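>>> Just a sequence and a predicted model for now, questions to come.
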Amino acid sequence: MPYCLPKAFQAWKWAGLLSTRTPSMSKIAAGMASPPFETWPHSTRRAPPRKGGRAGAPGAGGAFGAHEGIQRLDGPARPCGGEPVQILCAGDFHIGRRPTRLPPEAGVGLSAAQAWQDLVALALERSVDLVVLTGDVVDRDNRYFEAFGPLEAGLDALARARIPVAAVAGNHDYDVLPRLAESFPGNFHLIGAGGRWERVTLATKGGTVHLDGWSFPREHVTSDPLAAYALAPPREGLWLGLLHGDLDQPGSHYAPLTMEGLRQAGPVAWLLGHIHSPRLISAGAGADLLYPGSPLALSPKEPGPHGPWLLEVGGDGRLRFEHLPRSRVRYEVVEVDLTGVETEEAIRPRVAEAVRERLEGVLVEAGEHLQHLLCRIRATGRTRLHRRVARAIEPAVEDLAIRRGQAVATVESVVVDTRPVWDLAGLAAGSGPPAVLARLLLILQEGEASPQRAELLTEARTVLKGLAGRPPYGLLDRDPAAEVAPDDEALARLVERQGWLLLDELLAQGGGGEPFAAGEA
C-alpha cells in the first residue's frame, strides 16, 4: 500500500499551517518582516505553493542521461499523489576559485560564483521544489567576502520564488558556511552543523521531503559519520540523506564512508559531496548514491561533462535522476594517433582536426552552455618522429583556438605517449645502457602482479618524492610527487614515457642495438 499523506496533513499543508524551523534559524526568521517560511521549533519546514505551473521544458540528459531507480518497497519514505517533486542537486562549487589552465583572454564569468548564479537561474527556470547543496559551496574561509554577494543574491531570488535551499558543510567550508548562513534569508537551511545529525522536513505540493544531514565540524574527520546516525525513520514522505565525504576510502581524513553503510542506513537515496566527478550508483537493493560532482569543471583532473542533477520523484515513489551538463568549461583528453606519420608537417593537421571534432561533439551534448573547451592532447602510436612529436605539437598550446558560436576550444597541455619503432625485445637481449633500459621498459609493460614491476615503481616513487622536497617544489603547500603520479599506473606511464625518450636519444647517438622493429626497416 502506498505511503499516502494523511488527509489531516494535506489539509494543514494547503492551509499553510505546517511549517517549522530549527531554533537557531528561527532567531533569524523572527527578525524578518515577511519571512518566506513560517517557523516552528521542530526542524520541519514548509515550502509554500508557488503561483503558476512549472516553467521550462526538460533538458537533454548528458553522458549519464536519465536514470531511474526504484525505492525499496519496505521503506516508509515515499510521497504519493499530487505533482512530482523536483529537487535540483549540486555540490563542490568552491566559490572563490576559477578553472585552471584557462588562457588569459578567457572571460571573467568563467568562475565558481558564476556557476552558482547559473544554478539559481536553472532552479527558477524549472520552478523546482527544492535546491540541495552537498558541501564545499565556498572554497575557503578567506573567500567569505567573495562568496557573500553571489550567495545572498541567489538565495534572495530563490526565496522570492518560494524555493528553499538545503545544504551541508564540507571540509573546505566547515567554518565559513555556518557563518555565512547566519546572514542569509530564512529559506536557507544548513543541516547538521557542528557534526550533529539533524533532520529537516519540507512540505511540497507533491508530498513531504525529509532530509537527514551531517556537516563537517572541522577540516579533517577520520571516522565514519554514519556511526553516530540514529534518527528514527519518518512515518511518511520522501526520505533522503545529505553527506559530504569520501566513499570506500578507509584511511581518508575526509569523513570516510562505505557503500554498504549508506545503502543500509535507511534513506532511499544519498546526495553526496567531496568527489568532483559526477557519479551515480544505483542497484535493485539499497539506497541510490549520487555524487553530483562540481557543476563547473575546475581542472584537467575533472574531464567530461559537469553540471547539476535533477532528481524527480513521482507520485508512485519512483526516483528519476537526470544529469544536466551545463558547465561553461569542460576539459577533455583528445587522443591523436600518429602511427605511420613521416613528417612534422603531417602531425599538425591531425591535431587541429582532432580538436575540431571533439569541440563539435561536445557541443551536441552541452549546447549553448559551453564557452570554453580545454583539450589535453595525448599523442599515441608508433612513429619514427617520436622525439620530435612534442616540438611539433606544443605550439598549439599558445596558438590553436577553434571557435563554434560562443564556444572556443584551446589546448592546455600536450602528453607524448608515442613509441619509437625500436625492437624492444631485440634490444633487451643485447648489452650496454640501451639493453638495460629496454629491459626496464619491458618490466613496466608487465601486469600489476609482477614483483619486478612493483619494485621498480617503489624505487621510482622514492626518487620522485626526494625531488619533490627540493627547491623550489619544497616551498609548495602540497605534495608535487603525488600530484604528478597519484597512483602506480600514473607513475608507470610517467616512467615509461621518459624511458622511451631516453632510449630513443641513446640509440640516435649510436648507442647500439637494432634500430627498427620487424617490418619497419
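Nice, thanks for sending it over.
>>> use CA for all of it now, contacts and neighbours both
OK.
>>> Now do the buried residues in stretch 337-357.
D337, L338, T339, V341, I347, R348, R350, V351, A352, A354, V355, R356 (16 or more other CA atoms under 10 Å).
>>> for the third one, what are its contacts?
Spelled out, that is T339. When contacts are counted by CA atoms under 8 Å, 6 or more residues apart in numbering, T339 touches T380, G381, R382, T383.
>>> where along the stretch 401-521 of the chain do the strands fall?
All strands of the stretch 401-521 of the chain, identified by DSSP state E, counting those that start in this stretch, fall at 401-404, 407-416.
>>> In helices only, show me the buried residues of stretch 337-357.
Among these, the members falling in helices (DSSP state H) are I347, R348, R350, V351, A352, A354, V355, R356.
>>> State the number of residues packed around the residue nearest to the fourth one when sequence neighbours are not counted.
If you skip the residues right next to it in sequence, V351 has V336 as its closest partner in space, 6.4 Å away by CA to CA, 6 or more residues apart in numbering. As a burial measure, V336 scores 21 neighbours (other CA atoms under 10 Å).
>>> V336 and A354 touch, don't they?
Yes. Counting by CA atoms under 8 Å, V336 touches A354, with 6.8 Å between them.
>>> picking up where we left off before, nearest to G510 among the strands of the stretch 401-521 of the chain would be which one?
strand 407-416 (23.3 Å; CA to CA).
>>> Okay, H244 and S299: tell me how far apart.
With distances taken as CA to CA, to the nearest Å, H244 is found 20 Å from S299.
>>> Between these two, which has more neighbouring residues?
Taking other CA under 10 Å, H244 and S299 do not tie; H244 has more neighbours (30 against 17).
>>> which residues does that one contact?
By CA under 8 Å, 6+ apart, the neighbours of H244 are 134-135, 168-171, 214-216, 255, 272-274.
>>> Compare those and tell me which is most surrounded.
Neighbour counts for the contacts of H244 peak at A169, which has 33 neighbours (criterion: other CA under 10 Å).
>>> how would you label that residue: helix, strand or coil?
coil (DSSP: H, G, I helix; E, B strand; the rest coil).
>>> my guess is it meets A193, correct?
Yes. At 7.4 Å, A169 and A193 qualify as touching, with contact defined as CA under 8 Å.
>>> and the comparison structure, right after this:
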Amino acid sequence: MSSFRFIHTADIHLDSPMRGLSDEVPGIAERLRLATREALTALVDAAIERAVDFVVIAGDVYDGDWRDYQTGVFFARQMHRLAAASIPVYLIHGNHDAQNQMTRSLSLPDNVQVFSHEAAETRTLDGLDVALHGMSYARREVTDNLVPGYPEPAPGVFNIGLLHTALGGRDGHANYAPCTLDELTAKGYDYWALGHVHSAEVLAEHPHVVFSGNLQGRSIRETGAKSAFEVGVEDGRVVALQPIYCDVARWAERGVDVADADDFNDVIAAMRRAIEAGAADVEGRLLAIRLRLTGTTALHDRLTAAPERLLAEARAAAAGLGSAQVYVEKIKLATEPELDAASRRARQDALGEMQRLLVDAADDPDIRAMIEKDIRRLAERLPHDIRADADDPLLRAAIDGDTATLIDGAGAYLLARLAAGETPS
C-alpha cells in the first residue's frame, strides 16, 4: 500500500464577520476582518510548500450566502494555486454553506471535487491507494444520522470519511448529523475527517477520528491556537498527525488580579502586564484580548463607574507595545467590593437607603412587571446575531427575561456610580 500525506481542515468560514470588533482601532479591526482570508492563504502556502498529496475540507468553507461574488472568487483563486501545484481538493458542504443556503455559485477548477448533497459517495485518487467517502449538506438543519448511509470501506486501500457533525452534541454547536464515536470507529474507515466543532480534538486513534477545528478564531468564544492537520500515512496506517497553525490572529482572555491595587495607576499597570504577557504568547500574530479584572478591592466602585476609561487605558497600553499588534476587545469587571451587600444595606446614609430600595424593587411585582414589559420590547428589536451571541451579563439577562439579574446588575452599577462620585482623573 502506498505512502502519502494529506491536509485535513474544516470550518474556514471565509469572510465571516468577526464578533466584538470596534472601528475605534481601525487598522487592527480591518486586519481582523481579513483574517479568514489570510488563514486560508497560509493553508494553501503550507500545502504547496509541503507538497502534500491532497487536501480534504470537512465542511463550512463559507459562512453563509455571499454578500457579493468576491468571497467565491477568492476561494477559487486559492484552489487554482493548488491546481497549479497538482494538489487535488476534496470537500463537503456543512450547515453554513449547505446547498439551500447558497444563492450564488462559481465554477471551481477541476482539482476540486465536491461531494454530492443527495447521497454519500466515494471518490478515489489516481496513483494512490486511498478512497474518500463523503456527503454534503442539502440544507442547514441536518438532524439525521448520516453515517449509516456512507459506503462500505473499499478493500485494500486507506479509507477516509468526511463528515460535518456535532457527534451527538458539543458545547456551543448545534447537534447536526448526530452520531456516536462507536458508530464511526465501527464503520471500518481508517480516518474520519470531521468538521463543525471549532476546537481541534483527536477522539480516537487507529482508526483515527479527528476534529481539525476551525482555521481562524473569529470571536472571544474561539480562543487559542487554530490549525489544520497534516496527516502522514504509511502502509495503510496513520504514522503522523501534525498541526499546521494558519491563524493570523488569536483571541485570548486573561485574568488581572487587582486586589493589591492602591489606585487607578496600579490597575493600569496590571492590565499592561497582562497585555504584554498575552502578546508574548502568540508568536508575532495579532492578539485580540479580553481582560477580566478580579479581586476584592476598595477600588471596586471607582472601576465600575469608569468602564470607558478602563477600556481606553487598556487600548492605550496596547498601542504602546511597539511592533506587537494587540486589540483589546473588552474589559470585564469581576471585582468585589470590600463591603458586602448586607453591610451596605446597614449603612445609615444615602447609599444604604439606595441599597434597601433596590432590594425592595427586586421583590415588588409591579416594578418587575414594568421592567419585564419594557425590556422585552427592546430585546425583541435586537438583531438575531446580537441576541444569539450576547455575553454581557446584563444584556443576556435582558434577552432572557431574567429580571432579578437585571435589577441586581443595574443596581450594582448605580450604587457604584454613587459611591465613586465623579470619575477620578
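Okay, I see it. Just so we're clear, the structure is a prediction, and the values are computed from it rather than from any experiment.
>>> TM-score of the superposed pair?
The TM-score (TM-score structural alignment, normalised by the length of structure 2) is 0.79; 396 aligned residues with a CA RMSD of 4.1 Å.
>>> List just the nearest of the buried residues of stretch 337-357 of structure 1 to L427 of structure 1.
Once CA to CA is applied, the member of the buried residues of stretch 337-357 of structure 1 that ends up nearest L427 of structure 1 is T339, at 21.1 Å.
>>> Now which residue in structure 2 aligns to the closest one?
In structure 2, the residue paired with T339 of structure 1 is A259, using TM-score structural alignment.
>>> how far is stretch 438-458 of structure 1 from where the chain is centred?
Stretch 438-458 of structure 1 has its C-alpha centroid displaced from the chain centroid by 32 Å (CA atoms, centre = their mean, to the nearest Å).
>>> typed the wrong thing, it's stretch 9-18 of structure 1
38 Å.
>>> For it, grab the matching residue range in structure 2.
Going by TM-score structural alignment, stretch 9-18 of structure 1 lines up with nothing in structure 2.
>>> quick one, what contacts Y473 of structure 1?
Residues counted as contacts of Y473 of structure 1 (CA under 8 Å, 6+ apart) are L467, P480.
>>> Distance of it relative to A485 of structure 1?
15 Å.
>>> Also A232 of structure 1?
Distance from A232 of structure 1 to A485 of structure 1, by CA to CA: 45 Å.
>>> And the residue nearest the centre of structure 2?
Centroid-nearest residue in structure 2: E222, 2.9 Å away (criterion: CA atoms, centre = their mean).
>>> What ranges does structure 2 have for its helices?
Counting by DSSP H, the helices of structure 2 are 26-33, 35-50, 70-84, 181-186, 264-280, 300-304, 307-319, 341-346, 350-363, 365-380, 384-389, 393-400, 403-420.
>>> Dump these to JSON lines, plus distance to L287 of structure 2.
Formatted as JSON lines, these follow (distance: least, CA to CA, whole Å):
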{"stretch": "helix 26-33", "distance to L287 of structure 2": "10"}
{"stretch": "helix 35-50", "distance to L287 of structure 2": "12"}
{"stretch": "helix 70-84", "distance to L287 of structure 2": "25"}
{"stretch": "helix 181-186", "distance to L287 of structure 2": "35"}
{"stretch": "helix 264-280", "distance to L287 of structure 2": "6"}
{"stretch": "helix 300-304", "distance to L287 of structure 2": "24"}
{"stretch": "helix 307-319", "distance to L287 of structure 2": "10"}
{"stretch": "helix 341-346", "distance to L287 of structure 2": "37"}
{"stretch": "helix 350-363", "distance to L287 of structure 2": "40"}
{"stretch": "helix 365-380", "distance to L287 of structure 2": "32"}
{"stretch": "helix 384-389", "distance to L287 of structure 2": "21"}
{"stretch": "helix 393-400", "distance to L287 of structure 2": "24"}
{"stretch": "helix 403-420", "distance to L287 of structure 2": "30"}
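>>> what residue of structure 1 matches up with E329 of structure 2?
In structure 1, E329 of structure 2 lands on E412 (TM-score structural alignment).
>>> Next up, the contacts around the alignment partner in structure 2 of G135 of structure 1.
Under the alignment by TM-score structural alignment, G135 of structure 1 pairs with G59 in structure 2. Listed by CA under 8 Å, 6+ apart, the contact partners of G59 of structure 2 are 10-11, 91-95, 97, 136, 163-164, 195-196.
>>> what do you get if the cut-off is 7 Å, keeping everything else the same?
A10, D11, L91, I92, H93, G94, H164, G195 (CA atoms under 7 Å, 6 or more residues apart in numbering).
>>> Same check for those, but in structure 1.
Counting by both residues aligned by TM-score structural alignment, their matches' CA atoms under 7 Å, the members of these that carry over to structure 1 are A10, D11, L91, I92, H93, G94, H164, G195.
>>> nearest to N214 of structure 2, of those residues?
D11 (4.7 Å).
>>> Measure how buried the counterpart of P303 of structure 1 in structure 2 is and give me the count.
Matched to structure 2 by TM-score structural alignment, P303 of structure 1 sits across from T223. Using other CA under 10 Å, T223 of structure 2 has 18 other residues around it.
>>> just checking, T223 of structure 2 touches R254?
No. With contact defined as CA atoms under 7 Å, T223 of structure 2 does not reach R254; the gap is 10.8 Å.
>>> Return the residue of structure 1 aligned against A318 of structure 2.
Using TM-score structural alignment, A318 of structure 2 pairs with A401 in structure 1.
>>> and that match, how far is that from S183 of structure 1?
Distance from A401 of structure 1 to S183 of structure 1, by CA to CA: 43 Å.
>>> Kindly report the same for S26 of structure 1.
For S26 of structure 1, the distance to S183 of structure 1 - CA to CA - is 13 Å.
>>> Which one of those two is surrounded by more residues?
It is S26, of S26 of structure 1 and S183, that has more neighbours when counted by other CA under 10 Å, with 17 against 12.
>>> Doesn't that one lie inside a helix?
Yes. When classified by three-state DSSP, S26 of structure 1 is found to be part of a helix.
>>> buried ones in stretch 381-393 of structure 2?
Result for stretch 381-393 of structure 2 [16+ other CA under 10 Å]: buried residues R387.
>>> Next, the residues that contact that stretch from outside, please.
R396, I399.
>>> again, only this time at 6 Å
R396 (CA atoms under 6 Å, 6 or more residues apart in numbering).
>>> Structure 1: which residue goes with A85 of structure 2?
In structure 1, A85 of structure 2 lands on A161 (TM-score structural alignment).
>>> next one: G188 of structure 2
In structure 1, G188 of structure 2 lands on G266 (TM-score structural alignment).
>>> For E234 of structure 2, give me its contacts.
So E234 of structure 2 contacts S3 (CA under 6 Å, 6+ apart).
>>> aligned partner of it in structure 1?
By TM-score structural alignment, E234 of structure 2 lines up with G314.
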